[in-house]
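>>> sequence and computational prediction follow.
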Amino acid sequence: MKIAIGADHAGYRLKDDIVPMLRQLGHEIIDVGCSCADSVDYPDYAVPVCQMVAGGEAERGILICGTGIGMSIAANKTPGIRCALVHDLFSAKATREHNDTNVLAMGERVIGPGLAEEIVKVWIETPFSQGERHQNRINKVMALEDRQALHP
């Protein structure tokens, strides 16, 4: 799977821990940065990751900042993106099964690398359930997005 990943200054260390694990699992990684502790703005990294996912250049995206909150807010402004902020294994699985999320957000200041790697692995490996009730709900969310595009 091709996965785009980005982080700001508060999440780059966790990103740098996750990338080798993903490559070891056989995934192709597009790393959009950042790679330093110098203060940067999280939307500058969320936007390119989400554009790659929405445009089909990457199948999934992972975003990391201090809490994951800013990244998830920025990500969900991109049409076609369903980003979930996840800090536990149950949510990682549920958000794929029920919401067919295509972007995962996490916070480096909230969880450590061990748990983050487990979350990513579960999120990557869990398929969408294809359940009719879940698809109907996703369709309603996507319709909201379509209406917003017509009437900003």
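Happy to help now that I have it. Numbering: from 1, shown residues only.
>>> contacts and neighbour counts: CA atoms only from here.
Noted.
>>> so Lys29, which of the three states?
Actually, residue 29 is Ile rather than Lys. Put simply, Ile29 is strand when judged by DSSP: H, G, I helix; E, B strand; the rest coil.
>>> what count of nearby residues applies to the closest residue to it other than its chain neighbours?
Using Cα to Cα, 6 or more residues apart in numbering and skipping residues adjacent in sequence, the residue nearest Ile29 is Ile3, 5.0 Å away. Neighbour count of Ile3, defined by other Cα atoms under 10 Å: 24.
>>> secondary structure of Ile3: a helix, I assume?
No - if the criterion is three-state DSSP, then Ile3 is strand and not within a helix.
>>> next one for the comparison:
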Amino acid sequence: MTPSKHREDRDLVAEALVRAAAPGSQLVTPPGSRLTPLARDLAFDKGITFTTGRYAEPAGPVGPGGFRRRSNRIAVASDHGGFALKDQLIPLLKEMGERPVDLGPAAASPSVDYPDFARLVAAEVSGGRADFGIIVDGAGIGSAMVANKLPGVKAANCWNEASARNAREHNHANVLTLGSGHLDLAAARLVIAAFLTTDPGDDRHARRAKKLDAVEAEYLRTSQITAHFEEGR
């Protein structure tokens, strides 16, 4: 790709960025940037306006109220059934101003199993190396089960915008699992945008989320004590 072609593609304001913005907000775009037809129509429907600013790479994602927030490092992976959708999510997340890290697989081989790749994503979030994780398999259920085995991970299988917002606000989820058998790219885009732009709720939501942490901590302590005494036998 030539440098001019690269810049031309880079300065297109895509529909995904507009869809993630709050209605009535104002988006900052690079000088000379152009809206795609879908982005233009959606911006009109949502009452979104644009202002020109210095180009940043990448442009920060838009949070509630239209302000720009820090881009997130997002670990992404799939099994063989979710491979095609996962590959489409990587450029989508970049368009949204995020920093996706593709943990694989490199191909949709039948030997690619969801426990292996769900664990990779969960480990990045558990270890603090990623802000969020996204895992795609056929239904999104098995990957959530695997991810929730790791300390500090709250994985939620979401299938629409409402469930994604609930997972973040009520449950403080930090890993999103998607079912490629239930969601196409357009639907997944809405779920991801809702998940990433919803803040964890405070008050009663925070209190309940802390109880989730307490259950995990209790069983971790029990398993550590058991392991200690078994080693001493």
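Now that the structure is in, tell me what you want to look at. Just so it is clear, the model here is predicted, and its values are computed rather than measured.
>>> residue in the second structure matching the residue nearest to Ile29 of the first structure?
For Ile3 of the first structure, the aligned residue in the second structure is Ile74 (criterion: TM-score structural alignment).
>>> thought Gly56 was touching the residue nearest to Ile29 of the first structure, still the case?
No - when contacts are counted by Cα atoms under 8 Å, Ile3 of the first structure is not listed as touching Gly56 (10.6 Å).
>>> what touches both of the two?
Counting by Cα atoms under 8 Å, 6 or more residues apart in numbering, no residue touches both Ile3 of the first structure and Gly56.
>>> from Thr126 of the first structure, how far off is the counterpart of Glu216 of the second structure in the first structure?
Correspondence of Glu216 of the second structure to the first structure, assessed by TM-score structural alignment: Glu145. Distance, Glu145 of the first structure to Thr126 of the first structure, by Cα to Cα, to the nearest Å: 25 Å.
>>> now Cys65 of the first structure
23 Å.
>>> residue contacts, Ser223 of the second structure?
So Ser223 of the second structure contacts nothing (Cα under 8 Å, 6+ apart).
>>> pretty sure it is in a strand, no?
No - read with three-state DSSP, Ser223 of the second structure is helix and lies in no strand.
>>> centre of the first structure to the edge, which residue is at the far end?
The centre of the first structure is farthest from one residue, His151, which by Cα atoms, centre = their mean lies 26.7 Å away.
>>> trace Met106 of the first structure over to the second structure, please.
In the second structure, Met106 of the first structure lands on Leu178 (TM-score structural alignment).
>>> name the SS class of that match, please.
Per three-state DSSP, Leu178 of the second structure ends up strand.
>>> between Cys65 and Thr126 of the first structure, which one's more packed in?
Between Cys65 of the first structure and Thr126, counting by other Cα under 10 Å, Cys65 is the more crowded of the two (29 against 16).
>>> report the contact partners of the match of Ile3 of the first structure.
Per Cα under 8 Å, 6+ apart, neighbours of Ile74 of the second structure: 98-101, 130-134.
>>> apply 7 Å and report the result again.
If you count contacts by Cα atoms under 7 Å, 6 or more residues apart in numbering, Ile74 of the second structure has them with 99-101, 130-133.
>>> next one: Leu150 of the second structure
122-123, 126.
>>> try it again at 10 Å.
119, 122-123, 125-127, 216 (Cα atoms under 10 Å, 6 or more residues apart in numbering).
>>> what about the counterpart of Cys34 of the first structure in the second structure, how many neighbours?
Using TM-score structural alignment, the partner of Cys34 of the first structure in the second structure is Pro105. Using other Cα under 10 Å, Pro105 of the second structure has 20 neighbouring residues.
>>> related to what we said a few turns ago, make JSON lines out of the contacts of Ile74 of the second structure and add distance to Lys210 of the second structure and neighbour count.
Below are the contacts of Ile74 of the second structure laid out as JSON lines (distance: Cα to Cα, whole Å; neighbours: other Cα atoms under 10 Å):
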{"residue": "Arg99", "distance to Lys210 of the second structure": "28", "neighbour count": "20"}
{"residue": "Pro100", "distance to Lys210 of the second structure": "28", "neighbour count": "22"}
{"residue": "Val101", "distance to Lys210 of the second structure": "28", "neighbour count": "17"}
{"residue": "Ala130", "distance to Lys210 of the second structure": "21", "neighbour count": "22"}
{"residue": "Asp131", "distance to Lys210 of the second structure": "18", "neighbour count": "17"}
{"residue": "Phe132", "distance to Lys210 of the second structure": "18", "neighbour count": "26"}
{"residue": "Gly133", "distance to Lys210 of the second structure": "20", "neighbour count": "30"}
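>>> so how far is Tyr45 of the first structure from the match of Glu216 of the second structure?
22 Å.
>>> cool, Arg13 of the first structure as well?
Arg13 of the first structure sits at a distance of 15 Å from Tyr45 of the first structure (criterion: Cα to Cα).
>>> those two - which one has more neighbours?
Tyr45 (24 against 19).
>>> where does the alignment partner in the second structure of that one land in three-state SS?
Residue correspondence, TM-score structural alignment: Tyr45 of the first structure in this structure matches Phe117 in the second structure. With three-state DSSP as the basis, Phe117 of the second structure sits in helix.
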